[in-house]
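Novice: Provided below for reference: sequence and predicted model.
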Amino acid sequence: MVGPGSWRWGPLAAVCLAQTLLMLDVTIVTVALPAISVDLSGSLQSMQLIVDAYALALAALLLNTGAVADRIGRRRVFVCGLVTFGLASSLCGAANGATFLIAARALQGVGGAMLFATGLAILGAAYVGADRAKALGAFGAVFGAAVALGPLVGGAILEVAEWRWIFLVNLPVVAVAIVIALRHVPETRNPRPRRVDWVGQVTFAVGIASLVTALIKGGDWGWTSTRTVAVAATAALTLAAFLISQARQAEPMFHLALLRNRSFAGSAIAAFATSASLFGMFVYLILYFQKVEGIDGLPAGTRLLLVTILAFVAAAGAGRLSSAVSPRLVLSAALTCSAVGLLQMTMLDAGSSWTVALPGLVLCGLGFGLANPTVAAVTLAVAPPDHAATAIGMNSTFRQVGVATGVAAMGALFDHALSAPDAAGARAAQAASVAYSDALHHVFFAGSAIAAVGALLAATLVRTTPTPAPTERSPKPTVPAAA
């Protein structure tokens, strides 16, 4: 509860400001990738890593960061996350090379994990009853608005300043959030916190990082080269070790028992498929706009804004829809919308206007908006109360891994399909445009396939009336408690 003399809505303000930063930095950077590539002489692989470094660090640290916060204090970890995020944003703005920027983006992901892992716990401890419902509603609205505004804000910044300001603009927001958190957010802990799972942390981080590295670098190294095979084998072995460690530990960070529940497994697959199919596509669609149509900045951001606004509108109505229609139908319909939308976007080619892909963008926006809140609703419905925090964390991890692997896998496909133009002069420019268009079609087809498989599995696994997931052990409670 908020203490006497504190601003009643201070915790909500601090958490919402942090959430705005987290979601803006997922989408805002996609619009700036062409400008970053030119300024830092970055390759396609570098652009992939600028997106993936953030998502990978966030996914790798999210679950264990919550355990640390439960033990040493959520406000403390939250403020440390803000400081880390602000420092990383400064380093991103000062980057003099692609490698430096990638490292700074990874540090942003570290700060993001601290903020993501503590935000809802802070709200749960600060508010009860009607106030908690209002706080969670505002939190969800800010989440959707930040995603929707990312491309537009990024494009607007690029119109008046260089790309570095998409990161530097975070600093005043960080400063305000720190002041509010220190003055108005009470410190809370879990009286019986889960211990930090170091074995799971290391094996999961190494496994996911190795998998993404193999996908991104495999084209350059050769898919059957010793280096690619070694990195892929490292990914397989460490991820297998991770699963074994989680099965054997009394208090794992990743509860495999939850995945035995069909509805939870279906919602996790839907979260992964949604992120992998759509976020991977955004990166290469922006590159197409710049390379073929010669536009970036605000015009490109405006085109992506259509997707995110529709996602926001669809998300607002998803709650009512899920209460009237089976969540299984909503999830399968959402992913089917994305699959059909991506398939329709293959009509876009070097000789057509971008509006040819407008129906596909509309369907992708609707699919994204319907999927996210429904996934969260199913996750909370099937998870036992004492596993709710872990279930939400696992769900978020599936999303971020989907972003990272989707961008990497589609990048490998795009790079493999992109052929050098066999022409000169004006004909070379036209041939290059055709090559980009053909390569983008491969991305659309891959994204459509991922979404379609996700729709099929969601329809098969998610039940009309979810039942609580089974657990092998009775874990220690994770209900927020005042310090």
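Specialist: On my side now, so go ahead. Residues are numbered from 1 along each chain as shown.
Novice: use CA for all of it now, contacts and neighbours both
Specialist: Fine.
Novice: how much space between the residue lying closest to Ala135 once chain neighbours are set aside and Ala126?
Specialist: Leaving out its chain neighbours, the residue that sits closest to Ala135 by CA to CA, 6 or more residues apart in numbering is Leu12, at 6.3 Å. For Leu12, the distance to Ala126 (CA to CA, to the nearest Å) stands at 9 Å.
Novice: Residue nearest the middle of the protein, spatially speaking?
Specialist: In the chain, the C-alpha nearest the mean C-alpha coordinate belongs to Gln400, at 4.1 Å (CA atoms, centre = their mean).
Novice: tell me which element that one falls in.
Specialist: helix 388-417 (DSSP states H and E).
Novice: Beyond that helix, next helix or strand please.
Specialist: helix 426-461.
Novice: how about that next one: buried residues?
Specialist: Neighbour-count burial for helix 426-461 flags 430-459, 461 (criterion: 16 or more other CA atoms under 10 Å).
Novice: Who are the packing partners of the next helix or strand along the chain from it?
Specialist: Using DSSP H and E, the helix or strand that directly follows helix 426-461 along the chain is strand 481-482. Helices and strands touching strand 481-482, as assessed by 3 or more CA pairs under 8 Å, 6 or more residues apart in numbering; DSSP states H and E, comprise strand 188-189.
Novice: Was I right to think His255 contacts Gln246?
Specialist: Yes: at 6.9 Å, His255 counts as touching Gln246 under the criterion of CA atoms under 8 Å.
Novice: How about Gly393: what's its closest non-neighbour residue?
Specialist: That would be Leu63: by CA to CA, 6+ apart, it lies 5.7 Å from Gly393.
Novice: That neighbour and Ala389: what is the separation?
Specialist: Taken as CA to CA, the span from Leu63 to Ala389 is 9 Å.
Novice: between those two, who's got more neighbours?
Specialist: Comparing Leu63 with Ala389 by other CA atoms under 10 Å, the one with more neighbours is Leu63, at 29 against 22.
Novice: The structure to be compared is supplied as follows:
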Amino acid sequence: MDQTTPSSSGHRQVLTAICLAALVLPLSFTGGAVATPAIGQAFAASPSALAWITNAFMLGFGSLLMAAGALADRYGRKRLFLLGLQAFVVLGVLLAYARDILWLDLLRALQGIAGAAALASGSAALAQAFEGQARTRAFSLLGTTFGIGLAFGPLFCGLLIEHFGWRAIFLASAALAALAWWIAHGHLDESANPDAQGLDIPGVASFTGMLVLFTCAVILGPQQGWRSPLILGLLAGALLLLPTFVLLQLRSAQPMLDLRLFRHGRFIGVQSLPIGTCYCYIVLIVLLPLRLIGVEGLTPLRSGLLLLALSAPMLVVPLLAAWLNRWVSAGTLCTAGFLLAALGLYMLTQAGDGEHLRLCLALLLIGTGSGLPWGLMDGLALSVVPKAQAGMAAGIFNTTRVAGEGVALALTLAALTALVDHRLRRLASPGFDGELAQRLALGDLGHLQGLDPALLRAAYLQGFNSLLWILIGITLAAAATAFLLLRSPLPAVASPDTSQG
């Protein structure tokens, strides 16, 4: 039985506090992407160091979400929510005063961990505060809040950078986190699962180690060479830690990840939704500012205005999806959304350098299509487990989403680097090295002086379009998975054995 301090008042304030915390996270995510070119110029950083501005945050965030969910169930959702927000505020201030790229990347990783604590505990607390249709509406609003952050994040961060510099984006995120803490401190009720046991430290260590090793290999691969001993060693270590993690979870009396949930096809289908949106939507949030600001030479503000076409649909489409789900199955809606996003990605391949009207139309289709699964997947994720396991469910789903986003970003940047490098070698002499292609993929043209700008832009755009075809294929696979696994009604998931907590 879940222990909750009963209170019928303050639900609106609780929802406000958790949604404010949810707003901070996409702002931190998009802010790092928009600020990357400016940070690169300020610190004269290497391509790998620049890649870690976003990936360190996502890696710290995604690797510890399941652990944060387990800790929230065991020690209290309010307690962990407030601690996560406090840490986020402190780290935001420290980031604003970082004096070199190494410290900035390390602080971004710690900020990701703080974000994991806030999101996992906040989602679990929201599941305790609301029931039935009210819970569905609350999580739809949570998804819409994420959409607001993604919609206006690039524009808001662009304004801050142009008027106050890139350091202001970290102070702004800290201020919002402080406001969320203040509201939650006075209105959020404490809740915990008395049957939950301690943290699965071996599971956390093996899962985090696997993600860290794999992400490091993907980021360093273009610069070190994919056949170098360092990269092969990192990949081998990640490969060994994957079965180790699975074996540890199967043998644990209180696993961080209850693998029994994967017996249900619909549960697997729910986990596929955030993976699909990673490749048709999230990666573009990072890649497009690098293209528009770094390669096409637009200001951060104008880039943010163009990106509204991609992210503004998230303001309304998730709520529309929840409303349509009364009559149309989740599988049908998600399938239709991914197909629409795939069409938008195809249209994006037809948008050349400076063709911003065509680009906006393509982004509008992508954002609208991605918003359909986005509005349903949070509620679906928690509906497949007993209420007492809400922390674990939130942790599993958000780990799939955020760890998947981190891996997707690392993979797509590595793929774009390889594709741009291939195009450079075809368009010019083979004397270019991997670092030049990596800098171009990250939009860091400040260190590419003396080279033909037209050649660089042509190589980049050809490589970018080739990457879009890969993203189209992944998006179509997500559509097929949603159609096959999410059409049937949701099966009841049995409560766990007493031996399992």
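Specialist: That came through fine. All values reported here derive from a predicted model rather than from experimental measurement.
Novice: what lines up against Cys157 of the second structure once you look at the first structure?
Specialist: Here Cys157 of the second structure is matched to Gly154 in the first structure, going by TM-score structural alignment.
Novice: I'd assumed Pro299 was in contact with that match.
Specialist: No: with contact defined as CA under 8 Å, Gly154 of the first structure does not reach Pro299; the gap is 10.6 Å.
Novice: and the two? which has more neighbours close in?
Specialist: Taking neighbours as other CA under 10 Å, Gly154 of the first structure and Pro299 compare with Gly154 leading, 27 against 17.
Novice: Please list all residues in contact with that one.
Specialist: Contact analysis of Gly154 of the first structure by CA atoms under 8 Å, 6 or more residues apart in numbering lists Ile28, Val29, Val31, Ala32, Ile166, Gly297, Leu298, Gly301.
Novice: Now flag whichever of these is closest to Gly150 of the first structure.
Specialist: Ile28 (4.4 Å; CA to CA).
Novice: What's the match for the closest one in the second structure?
Specialist: Under the alignment by TM-score structural alignment, Ile28 of the first structure pairs with Gly31 in the second structure.
Novice: Was I right to think that match contacts Leu155?
Specialist: No: with contact defined as CA under 8 Å, Gly31 of the second structure does not reach Leu155; the gap is 9.4 Å.
Novice: If you count surrounding residues, which of the two has more?
Specialist: More neighbours surround Gly31 than the other of Gly31 of the second structure and Leu155, with 28 against 24 (other CA under 10 Å).
Novice: ok, now which ones touch the more buried one?
Specialist: Counting by CA under 8 Å, 6+ apart, Gly31 of the second structure has contacts Gly153, Pro154, Cys157, Ile169.
Novice: And Gly222 of the first structure, by the same measure?
Specialist: Thr228.
Novice: likewise Val110 of the first structure?
Specialist: Contacts of Val110 of the first structure (CA under 8 Å, 6+ apart): Tyr54, Ala57, Leu58, Leu61, Gly81, Thr84, Phe85.
Novice: Apply 10 Å and report the result again.
Specialist: Counting by CA atoms under 10 Å, 6 or more residues apart in numbering, Val110 of the first structure makes contact with 53-62, 65, 81, 84-85, 88, 104, 116.
Novice: Inside helices: which ones of those residues?
Specialist: Here DSSP state H is the test, and those give 53-62, 65, 81, 84-85, 88, 104, 116 as lying in helices.
Novice: Run through the strands of the second structure in chain order.
Specialist: Secondary structure of the second structure by DSSP state E: the strands cover 3-4, 191-192.
Novice: what does the last one correspond to over in the first structure?
Specialist: Strand 191-192 of the second structure corresponds to residues 188-189 of the first structure when matched by TM-score structural alignment.
Novice: Can you tell me what the residue nearest to Gly393 of the first structure aligns to in the second structure?
Specialist: By TM-score structural alignment, Leu63 of the first structure lines up with Met66.
Novice: Tell me which residues touch its match, please.
Specialist: By CA under 10 Å, 6+ apart, the neighbours of Met66 of the second structure are 72, 116-117, 120, 199-200, 203-204, 207, 256-257, 391-400.
Novice: can you do 8 Å?
Specialist: Applying CA under 8 Å, 6+ apart, the residues contacting Met66 of the second structure are Ala120, Met256, Leu257, Met392, Ala394, Gly395, Ile396, Asn398, Thr399.
Novice: Around the fourth one, count how many other residues there are.
Specialist: I take that to be Met392 of the second structure. With neighbours defined by other CA under 10 Å, the count for Met392 of the second structure comes to 29.
Novice: for Ala404 of the first structure, what are its contacts?
Specialist: Here Ala404 of the first structure is in contact with Val51, Asp52, Ala53, Ala55, Leu56, Val212, Ala276 (criterion: CA under 8 Å, 6+ apart).
Novice: For Val295 of the second structure, give its distance to Leu455 of the second structure.
Specialist: From Val295 of the second structure across to Leu455 of the second structure, the span is 11 Å (CA to CA).
Novice: same check, this time on Arg251 of the second structure
Specialist: 56 Å.
Novice: got it, and Pro26 of the second structure?
Specialist: Pro26 of the second structure sits at a distance of 34 Å from Leu455 of the second structure (criterion: CA to CA).
Novice: In the second structure, what residue corresponds to Ile50 of the first structure?
Specialist: Matched to the second structure by TM-score structural alignment, Ile50 of the first structure sits across from Ile53.
Novice: wait, isn't that match in contact with Ala35?
Specialist: No: with contacts counted by CA under 8 Å, Ile53 of the second structure stays clear of Ala35, the gap being 9.1 Å.
Novice: Aligned counterpart of Thr228 of the first structure in the second structure, please.
Specialist: Aligned by TM-score structural alignment, Thr228 of the first structure pairs with Ile231 of the second structure.
Novice: And for Tyr436 of the first structure?
Specialist: Residue correspondence, TM-score structural alignment: Tyr436 of the first structure in this structure matches Tyr460 in the second structure.
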